[in-house]
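> Sequence and predicted structure are below.
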Amino acid sequence: MEELQRGIIEYVKNDNADYAVMINGEWGSGKTYLWENGLQKKIDDIEKNGIKLKSIYISLYGINSLEEISKKIFIEVLSSSKKFMGKIFNSKGGDVVPEIVKVAITGASFFGFSLDKMEIDYSKLSSLKNKVLCFDDLERANVNITDILGYINNLVEHDKIKTIIICYEKELESKIINRNIELKTLASAYIVMNNTEALQIINNKENEKTLTDLINDNNAEIFGKTNEYAKIKEKLIGKTFDYVPNNIKIIENILEAYSINDSLGIFLKSQKEIVIDVFIRSKTKNIRILKQALNDFGILYKHIISYDKELKEIIQKPLLVFVLSVSFEIKSSKVDKDKFKDFKDYYAIQSEIVMENMVKKGEKYFTEFRRRYYPGTEIDCLFFKFAEEYIRTSIINTDLIKVEMKVLQDNLGDKEEPSYKKIIFGRYWNMDDVEFNNALSETLKNLQEGEVHFSCYLNAFFILRHFLKENIIKLDMKQIKDIIKEGLKKSEVNAEYYENIDMAYKGIDFSNDEDLIEIRKHIYSLNDKLKNKMSINDVNVLFNMLPGNISEFQKQMVYNYCDISIFSICDINELYNKLILLSNKNLILFRNIVIERYKYNYITLEGDVSNLKILQELIENNIKEKDGSLSKMILNQLSKTIEKTINIKN
């Protein structure tokens, strides 16, 4: 890095260097960091003829025209000198105006003023003497790259301005070669199809190259070697400095910039080795992502420092590793940003890892994730939902932080983690034989008594079956299955419906495993029961909307209770008493709710049938007692709708 900076400084000082220089490096490698943290200041400290130079930094990211570049430079020049800003509008006339200013003034508008209609002292803009221009993000501009380089060449050649270009040259070349790629491919295809030798290669069965390969090769041969970029670069760029950063030094500097007067700075400085280790393991070499991740961690850190000091001490290191590792994975596009979305807690991701290794086919992403970022035993692979959600959405969920911190406090505090969690989630490798046997006995007891969440019983079955194959458990398959089934029945008492249970078992091949199919059937059956086992309070809240707020009742039935057998668990007599209080208009609306509810959803209907029959009977009795009226006719229509609905099932 020092050699690179020294080379740039020598170029700036050399009056005979009538060319631009380029700093070439991968995205996120720290090129901009190099400029902002050393190089820019060193340039600004250079004096020529008793006058200090002034660097002007311009990012070309998203630039749509050459005029925008001129405006950007002009604004930077204006904002860099208070004296200049004060005198620029004092008098008319002037001498020669550089090309850049001419373009900027034409139709340009700054700070609410139209520059082409103002009296500008052009003598103050006669040149950009003593200015050094730095153009960053060249490959990210939305303008033809060769046009931009031509523009910069004009500044260097005619205005004699020292110019530094920061870019990722590989991406730059690719962008130029791929311009008008459709036309280039058509041209290459025409050439290949009319080339006898090429056709012979395609028709040769022993040849591995396809027609597409030959067309791509032809593209590279014709358009890769003679592209405009190579020509203009040869004319404009005198030296190219390949930036190979000292990432360790950069990370040390980043951490050093944090204050030693607050707990965040003190903590991050103390975790330098971990930050460096995670960065290296990510294999991204992306300093930009690291800086963003550290900033995200700092924001989350402020939300956890108010909690119990002992708890904070336990989780802050795992939280740092989690934020860094997930940020590297998502922001470098290794995985989709929703990759971790469906995991609700630590045990969910541990369960996924167990299943990946025992039954799931295909990639074992989460196993590899843990192996890459958590290779030892010093830091556990904890999962922080509030952190995952923040990385994914940039939204701080303070309620989720409170809930999760409470759970973490219960699980990571003085209370010993239950043995069954260590066994079921594959965290038994560090146990000695006695400890393992005790943990296994306790786990079997916990499972049989229903003391384990029902969704974990499939995991438990995998593990126990694995132990059976390895002859380290004194049970046969029937005994294992009996323990699982009995435990599932007992677990229902304190269990709640698990909405994302399909995601928990995603990727498992059940097709040729009758034992797995049987256990899954019991788990899904229990989950279906729990889905319909709503609390009386929830039912009361819903049906208390009648008769006064039927529109909200309809909304809740459609969006929240469409596939729940809500009528099977309500007080049907109370519902009837509310129905007869509805206006005729709202009775029709209730009838429409019934029609739409059961149009396709026969599973929900199955649970509701018995109570719907009772409701129909109550309505029929009411109709017999009523004299002829509109409300009687509407109730009769409702009764027939319910009868028709019931008959669909029967």
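Now that the structure is in, tell me what you want to look at.

> C-alpha only now, for contacts and for neighbours.
Noted.

> Check which residues of the helix or strand harbouring residue 521 are buried.
Element membership for residue 521 (DSSP states H and E) is helix 514-532. Neighbour counts over helix 514-532 (16 or more other Cα atoms under 10 Å) mark 516, 519, 520, 522, 523, 524, 526, 527, 530, 531, 532 as buried.

> my guess is the fourth one meets residue 485, correct?
Yes - in this structure, residue 522 sits in contact with residue 485. The criterion is Cα atoms under 8 Å, and the distance is 7.2 Å.

> any idea where the strands of the protein begin and end?
Here the chain has its strands, by DSSP state E, at 20-24, 47-48, 51-52, 54-59, 109-110, 113-114, 131-136, 162-167, 237-242.

> what packs against the last one?
Okay, so that is strand 237-242. strand 20-24 (3 or more Cα pairs under 8 Å, 6 or more residues apart in numbering; DSSP states H and E).

> Show me the contact partners of the strand it packs on.
Here strand 20-24 makes contact (Cα atoms under 8 Å, 6 or more residues apart in numbering) with 8, 31, 153, 156, 162-169, 236-243.

> For residue 490, which residues are in contact?
Residues near residue 490 by Cα under 8 Å, 6+ apart: 449, 450, 451.

> dropping in the other structure now:
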Amino acid sequence: MPNQHITEFLNYYIKLPNPQYAVLLKGKWGSGKTYFINQYKKQLKKKYIYVSLYGVSSYEEIETKFLESSNPELFNKKTIYASVLAKAFISDKIQGSLKEIKKSLSSLNAKEKILIFDDIERCSLKIVDLLGYINNFVEHQAFKVILIANEEELDKTDKYKNIKEKLIGKTFEFKTNPSDAYDSFLSELKNDKSIKENILEKEKSNILEFFEKSESNNLRALRQSLLDYERFYDEVLIKHFEKKEMIKDILYCFFIFSFEIRQGNEEVLALLNDKQNSNFLSLSSLSKYKLYGDFNAIIPIVQWKEILLNSNIQKESITEALKNSKYYIDENTPSWRKLSYFHNLADDEFKVLLEDVFQKFKLNEYKDYKHFKFVASMLLYFQEKELFSIEFEKLFDLIKINFEALFDENNFNIEDIYFIIKDIRISDSSYENIAYFESKNFERLESYINKVLEERKILKQKKDLEKIILAIKEKDTQILLDLLEGKNDRRILDYKDKPIMNYINIDKLFKTLIKTDGLTMSYFGESIKDRYYKEKEMLFEEDIFLKMLLKKCEDYIKENKGKLSTHNLNERIVKNLKIALSQIEKMKNEIISYNKNYSKQIPELFTNIIHNTCNKDYTKEQLNAWANPNIDYEVWEKRLNKTKPYLAILDEKLVGFTEFYEDYIDCFYVHHKYQGQGVGNALLSHLLNQAKQNKIKTLRVDASITAKPFFEKHGFKEVKKNYVKRDNQDLINYSMTLNI
């Protein structure tokens, strides 16, 4: 018993006739002080008055708590709701008054009782005055007093040490006893589904081991985790009770996650909040828990986040994940799923399953995009690990042929796939809660798929540009609006935020416009006018299209005066084109040349962006090597005077910057809170205009892992992968080029 000596001393202390000092029981929040005193109170029976000072802001509140604690049957919140009423009520029962209580508790027969004051540091009264008040009971009325507090907080109070010397004669530092607390917490459970005896008593040693390894000394975290797990078990897991191994593995996940979250483990919190991360969370990185090699989180990461951070148990989704797990494999389970848990297979079984999966793959039977990608990743992994005897090129050629065929047979739809890739609620890193098999060959597969998808997207864009012209010709304003303004449907590829108008056949568009009616012209013109505004900077590069179409319209108007079509063209198209160009020019002015007034903000923004945006792709040590938090402003000022970066300003605030010299883009950064709002597009559009003015044909950039997708989206192609050494850290980036 780690705190037995405290119990023994308190037993000695309460027998003293007039000790003239108080005993302080100190410990950090959640260390179990209150749990200990609650156990000790049972030993005292009713010979104590216990008062929690949490949030107490007046001495009258303390005295009311005295009444409630000393005679709970007589005094409670219903009977003591105002001091006046309390005085009248008490006078008939115990011949005392609240005034007298301020001086003495004898009227409550409290002389033989121990006064216990808990949560001293959480009292709203001034600590020194409060302790002086308590000292009155010790020094002048011979009470025995036990104080319970987090002394680290009391030490922050001026003059605390002075009053402590006068009031407190003995101090004990409380040592956490998780085992006893655990048993006590179990007794608090409802235990409707017998979780206590069936699960938690049997797993006590493992849960306490996790608690210890999490380095948490907060027993409140242990208690809350037990209560949360009971709710989770009662609502979901009880229905899977026969799957003992699964119940045990989920319990391990639950308590490890719960303890780490309450400890503020940034790695776990980042994974739970990473919307693009796998639905499947490996715990192998948490090596201190010494879990077996293929241990995994079973439930999708998005569900763990809901359970642990939002207390939201989505029963249907969780049940589906459990049913799809390895714990439910039987004779009806498809071969690909059995094979995904290959670690548990015998040699002959593995061989048979692999052959079955490969034959089905050869016949192109996996027709769902993510299913196809998962099976392909699995085959590539086994080939790379020499578990599948087939030449890589032969296997990869088969994958490419089948992938293209699924598009040609309309099994794959480019809009559906882009919905999967772009929707933050869906992760393209797993299939049915099983992660894609990672390998070097899988990286090649991803590059190939991205290339095909880009080609298919461009092909669809060309067809849709023809649809825009056809809609004008056929006066179908609804299709026109759907393509240019969108349908607010994530599953449909529209162009409300995609700069495609530069690629339309302007001659064909113009000839169609002058032949259509005024209403259709109006719809097209209004859509163009409303297309360009703040947060849509990615569309500003369409000013090339706008200027070319405007010139054609103005030339036509000069030569065809007096026609209705000319009038409509001027009123419905030309005026709106001019408004759109004016809006773009006005908003482009928010990209400004270097101003020395921002010389301090730029390095601060640089450091902030790297540590807040790139932390998913680089380690903390790499980030510090890349952007040292201790900024050297003098070095930066010299650099900025030389490079003179372009600055993105929104509402007079610096939100991004980039350096550009000759054909090279350097330091291309956007504030993490403004990403996805068109700031990066506006900066890049500005650089493209600069390049065109200077007749530069190719742009170069060395993009980080984090920035690479942005540049790929804008047509940059990877040339090579680089390993840059900074402060003994290897940082990966990619040399990329764009032909203008």
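Yep, that arrived. Here the structure is a predicted model, which means the values were calculated and not measured.

> and the strands of structure 1 as a markdown table, adding mean neighbour count and distance to residue 287 of structure 1?
Putting the strands of structure 1 into a markdown table (neighbours: other Cα atoms under 10 Å; distance: least, Cα to Cα, whole Å) gives the following:
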| stretch | mean neighbour count | distance to residue 287 of structure 1 |
| --- | --- | --- |
| strand 20-24 | 23 | 15 |
| strand 47-48 | 12 | 32 |
| strand 51-52 | 12 | 31 |
| strand 54-59 | 20 | 18 |
| strand 109-110 | 12 | 34 |
| strand 113-114 | 12 | 40 |
| strand 131-136 | 20 | 16 |
| strand 162-167 | 24 | 15 |
| strand 237-242 | 16 | 17 |
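
> need the ones you listed in JSON lines with distance to residue 121 of structure 1, can you?
As requested, the strands of structure 1 are exported to JSON lines (distance: least, Cα to Cα, whole Å):
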{"stretch": "strand 20-24", "distance to residue 121 of structure 1": "29"}
{"stretch": "strand 47-48", "distance to residue 121 of structure 1": "25"}
{"stretch": "strand 51-52", "distance to residue 121 of structure 1": "22"}
{"stretch": "strand 54-59", "distance to residue 121 of structure 1": "21"}
{"stretch": "strand 109-110", "distance to residue 121 of structure 1": "16"}
{"stretch": "strand 113-114", "distance to residue 121 of structure 1": "15"}
{"stretch": "strand 131-136", "distance to residue 121 of structure 1": "19"}
{"stretch": "strand 162-167", "distance to residue 121 of structure 1": "24"}
{"stretch": "strand 237-242", "distance to residue 121 of structure 1": "33"}
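
> Which one of the ones you listed lies nearest to residue 537 of structure 1?
strand 54-59 (59.0 Å; Cα to Cα).

> now the angle from the closest one to strand 131-136?
20 degrees (axes from the mean of the first three to the mean of the last three Cα atoms, to 10 degrees).

> so strand 54-59 of structure 1 versus strand 162-167, what angle?
30 degrees.

> Contacts for strand 54-59 of structure 1, please.
Here strand 54-59 of structure 1 has contacts from 40, 43-44, 69, 72-73, 76-77, 130-138, using Cα under 8 Å, 6+ apart.

> cutoff 10 Å now
32, 35-36, 39-47, 69-70, 72-74, 76-77, 80-81, 128-138, 140-141, 162-166 (Cα atoms under 10 Å, 6 or more residues apart in numbering).
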